[in-house]
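J.: got a predicted structure here, sequence first:
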Amino acid sequence: MTMVDKPVRGSRSGRPIMALLDLLGRRWTLRVIWELRDGPLSFRALQSACADMSPSVLNQRLAELREALLIEAGEQGYGLSALGRSLLEQFAPLDRWAESWAQAQRVAS
């Protein structure tokens, strides 16, 4: 059974978008993906880049992201897979929207 076939928090449907939002909503997941944006990092370098998160949490997130096919382990450490890079590219429109939203918040206050 794949990650998208299992029921997830907030949804019994197992729909892919719900599975993705559940994964991305877990503590440190987005940070790990973000820190790998420029290339692979060793476990220690990734842990340091993530404000020294605990090794057990980092191991858990890495396992989840590998299961989801978003990262890969190689000779240089952990890096984004093609799917992981594609996901990161999808954040650009959301980032632009968030900047507009923040600006609207500033103007309203």
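T.: Looks like it came in fine.
J.: alpha carbons only for contacts and neighbour counts from here, please
T.: OK.
J.: where do the helices sit along this structure?
T.: Residue ranges of the helices in the chain, as given by DSSP state H, are 16-24, 29-35, 43-49, 55-67, 82-108.
J.: got those helices as JSON lines, with mean neighbour count columns?
T.: Converted to JSON lines, those look like this (neighbours: other C-alpha atoms under 10 Å):
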{"stretch": "helix 16-24", "mean neighbour count": "16"}
{"stretch": "helix 29-35", "mean neighbour count": "17"}
{"stretch": "helix 43-49", "mean neighbour count": "16"}
{"stretch": "helix 55-67", "mean neighbour count": "16"}
{"stretch": "helix 82-108", "mean neighbour count": "12"}
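J.: need those helices in JSON lines (columns: distance to residue 7).
T.: Shown next, in JSON lines, are the helices of the chain (distance: least, C-alpha to C-alpha, whole Å):
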{"stretch": "helix 16-24", "distance to residue 7": "8"}
{"stretch": "helix 29-35", "distance to residue 7": "19"}
{"stretch": "helix 43-49", "distance to residue 7": "30"}
{"stretch": "helix 55-67", "distance to residue 7": "15"}
{"stretch": "helix 82-108", "distance to residue 7": "21"}
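J.: quick one, what contacts the closest residue to residue 31 other than its chain neighbours?
T.: With C-alpha to C-alpha, 6 or more residues apart in numbering as the measure, residue 50 is the residue that lies nearest to residue 31, at 6.7 Å, once sequence neighbours are left out. Under the criterion of C-alpha atoms under 8 Å, 6 or more residues apart in numbering, the contact list for residue 50 reads 28, 31, 32, 35.
J.: if you set the cut-off to 10 Å instead, what comes out?
T.: Shown in contact with residue 50 (C-alpha atoms under 10 Å, 6 or more residues apart in numbering): 28, 31, 32, 34, 35, 44, 58.
J.: ok, and here's another one to check against it:
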Amino acid sequence: MTSYGQFCPVAKAMELLDERWTILVIRELLLGSKHFNELRRGVPKMSPALLTKRLRGLERAGVVRRTVVGGRSVYTLTEKGDELAEVVTALSTWGIRWIGELGDADLDPHLLLWDMHRTIPIDQWPRRRTMVQFRFRDVIGKAGTWWLVVDDGQAQVCDFDPGYDVDVAIDTDLRTLTEIWRGDTDWRNALRDNKVDVLAAPSVARQVPGWIGQGNSAAIPRPA
């Protein structure tokens, strides 16, 4: 870590936290990721080598604890790391309120679907295995189609067809679904403006916005 050469506690904290990707790794740990591959899915543009380096740095700093369970490394936050929850929440609130512009480089179907699968309101889904297919009109190739499966109270996101019957297909563009999830718009407006097509029986299609919901940031009030 590079020192700022200041006694200020903000400067001392940032000597650890302002290295590229570090605070996002902590965000993933706060959201429940425990294994290396889970962390990678939350930061898909981060190289495995750099993720390893950041985890080791956080471990040396006493923020992360690494244990081995069943031959696999498990990463959890220490008490010192858990206290960063308020910091990450405050950054998220400030970011959604004041840094609203999304560039094309900010749109990532891998990260979007990964984030969606871990916070969708599963209690709103049918009490049977249910699969929703997402088809992004503006994403070319394999990354343009995703599947979200809820079964036995668990959600799973797949970038390959898991082979189950599709209950609902959602056709949209990546920006629209990202903006719905962030709370920049909502399902009602996106459906009204024909930015989203929900392909299912009418009785099922009406329930889909409740199945998917919106991300945590959607509840944060925005400036006028």
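T.: Nice, thanks for sending it over. None of the values given here were measured: they were computed from a predicted structure.
J.: hang on, the earlier thing: look up how far residue 35 of the first structure lies from the residue nearest to residue 31 of the first structure.
T.: When distance is defined by C-alpha to C-alpha, to the nearest Å, residue 50 of the first structure is 7 Å away from residue 35 of the first structure.
J.: same deal with residue 54 of the first structure?
T.: Applying C-alpha to C-alpha, one obtains 16 Å for the distance of residue 54 of the first structure from residue 35 of the first structure.
J.: ok so, going back, what does the residue nearest to residue 31 of the first structure correspond to in the second structure?
T.: Taking TM-score structural alignment for the superposition, residue 50 of the first structure sits opposite residue 43 in the second structure.
J.: go ahead and flag the most central residue of the first structure.
T.: Taking C-alpha atoms, centre = their mean as the criterion, residue 30 is the residue nearest the geometric centre of the first structure, at 3.3 Å.
J.: now that residue, nearest residue through space, not along the chain?
T.: Once flanking residues are discounted, residue 30 of the first structure sits nearest to residue 24: 5.9 Å by C-alpha to C-alpha, 6+ apart.
J.: can you give me the neighbour number for the aligned partner of residue 69 of the first structure in the second structure?
T.: When the second structure is aligned by TM-score structural alignment, the residue opposite residue 69 of the first structure is residue 62. For residue 62 of the second structure, the neighbour count with other C-alpha atoms under 10 Å is 14.
J.: show the contacting residues for residue 62 of the second structure.
T.: With contacts taken as C-alpha under 10 Å, 6+ apart, residue 62 of the second structure has the following neighbours: 56, 77, 78, 79, 80, 81.
J.: dump the residues you listed to TSV, plus distance to residue 117 of the second structure.
T.: Formatted as TSV, these follow (distance: C-alpha to C-alpha, whole Å):
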residue	distance to residue 117 of the second structure
56	28
77	22
78	25
79	27
80	28
81	24
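J.: ok, so of those residues, who is nearest residue 145 of the second structure?
T.: Ranked by distance to residue 145 of the second structure (C-alpha to C-alpha), these are led by residue 77 at 33.7 Å.
J.: burial count for the counterpart of that closest one in the first structure?
T.: With TM-score structural alignment as the criterion, residue 77 of the second structure lines up with residue 80 in the first structure. Residues within reach of residue 80 of the first structure, counting by other C-alpha under 10 Å, total 27.
J.: so who does residue 93 of the first structure touch?
T.: residue 99.
J.: correction: residue 81 of the second structure
T.: With contacts defined as C-alpha under 10 Å, 6+ apart, the neighbours of residue 81 of the second structure are 26, 29, 30, 58, 59, 61, 62, 63, 64, 65.
J.: and the furthest pair within these?
T.: Taking C-alpha to C-alpha, the two most distant members of the contacts of residue 81 of the second structure are 30 and 61; they sit 16.8 Å apart.
J.: now do residue 148 of the second structure against residue 14 of the second structure, distance only.
T.: When C-alpha to C-alpha is the yardstick, residue 148 of the second structure and residue 14 of the second structure sit 37 Å from each other.
J.: again, but for residue 210 of the second structure
T.: As for residue 210 of the second structure, its distance to residue 14 of the second structure is 40 Å (criterion: C-alpha to C-alpha).
J.: swap in residue 187 of the second structure?
T.: Computed as C-alpha to C-alpha, the residue 187 of the second structure to residue 14 of the second structure distance reads 38 Å.
J.: in the second structure, which spans are strands?
T.: Listed from the start of the chain, the second structure has strands (DSSP state E) covering 64-69, 72-77, 130-136, 145-151, 154-158, 168-172, 196-199.
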